[in-house]
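> got a predicted model here, sequence first, then my questions.
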Amino acid sequence: MITGSQCRAGRALVEITRAKLASRSAVDEAVIEQFERKLEEPAPETISALKAALEDLGAVFIEENGGGIGVRLKFTESEARRIARLEGEGGLVASDRVP
């Protein structure tokens, strides 16, 4: 499950309004606002619908991992290819320690 803060942050990252998220998730806009403002906790299936809609738009939700919860954007396919190319360049393995 996600929190209201994660929902609001995810919406900001994927640049979607509450109205558009309401349309995509079939959740009433007022329910989304109440959730994001921490005024009401919707049913778990409602939160799942919001999460799924935001994930379809490119948000990735980060569970509690000792460093806190969060949200980020997925890498695009071209970004993933560039990262894979950089990781596969090879070269000499050396110590990272600076004298």
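Okay, I see it.

> for the rest of this, base every contact and every neighbour count on C-alpha atoms.
Will do.

> tell me how many other residues crowd residue 87.
A count of nearby residues for residue 87, using other C-alpha atoms under 10 Å, gives 9.

> could you check how far stretch 16-27 is from the centre of its chain?
With C-alpha atoms, centre = their mean, to the nearest Å as the basis, stretch 16-27 stands 16 Å off its chain's centre.

> and that stretch, what's buried?
Residues of stretch 16-27 classed as buried: 18, 21-22, 24-25, 27 (neighbour count, 16 or more other C-alpha atoms under 10 Å).

> another one to put next to it:
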Amino acid sequence: MARAALGWTVRDLAEATGLHRNTITNIEVGRYAGEPETLNLIRRVLSREGVVFIEENGGGAGVRLRRPTAQR
């Protein structure tokens, strides 16, 4: 969901993280759970780009984009 919110392809995320496209695809489709370091890297990159991760609160975990800050 986070990658889609940014309008990124798997290739975009792979380039931003330095991971292989297949690694990202395998994590996304559930074939591979991912190492904690890999998941943290992906989360850091997506967060840097404006994704806010919402913890599960009874309605399921999710993501949203941070509001742009006002330009001065």
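Looks like it came in fine. Predicted model only: the values in this text are computed from it and were never measured.

> TM-score of the superposed pair?
The TM-score (TM-score structural alignment, normalised by the length of the second structure) is 0.89; 70 aligned residues with a C-alpha RMSD of 1.0 Å.

> which stretch of the first structure lines up against stretch 49-64 of the second structure?
Matched against the first structure by TM-score structural alignment, stretch 49-64 of the second structure falls on residues 57-72.

> pull up the distance across that stretch, start to finish.
Stretch 57-72 of the first structure has its terminal residues 12 Å apart, counting by C-alpha to C-alpha, to the nearest Å.

> what sits closest to residue 61 of the second structure if chain neighbours are left out?
Once flanking residues are discounted, residue 61 of the second structure sits nearest to residue 55: 4.9 Å by C-alpha to C-alpha, 6 or more residues apart in numbering.

> tell me where the first structure has strands.
59-62, 70-73 (DSSP state E).

> deepest in the core, which of those is it.
Most buried of the strands of the first structure, by mean neighbour count (mean count of other C-alpha atoms under 10 Å): strand 59-62, with a mean of 20.

> how about the strands of the first structure in TSV, adding distance to residue 86 of the first structure?
Formatted as TSV, the strands of the first structure follow (distance: least, C-alpha to C-alpha, whole Å):
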stretch	distance to residue 86 of the first structure
strand 59-62	23
strand 70-73	20
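
> just the buried residues of stretch 16-27 of the first structure now: which is nearest residue 44 of the first structure?
Nearest to residue 44 of the first structure among these is residue 27, at 12.1 Å by C-alpha to C-alpha.

> map the closest one onto the second structure.
Aligning on TM-score structural alignment places residue 27 of the first structure opposite residue 19 in the second structure.

> ok, that match to residue 31 of the second structure distance?
From residue 19 of the second structure to residue 31 of the second structure the distance is 16 Å (C-alpha to C-alpha).

> how big's the offset between the top helix by length along the first structure and the second structure?
If you go by DSSP state H, the first structure has its longest helix at helix 44-56. Following the fit onto the second structure, the mean deviation recorded for helix 44-56 of the first structure is 0.7 Å by mean C-alpha distance after the TM-score superposition for the first structure.
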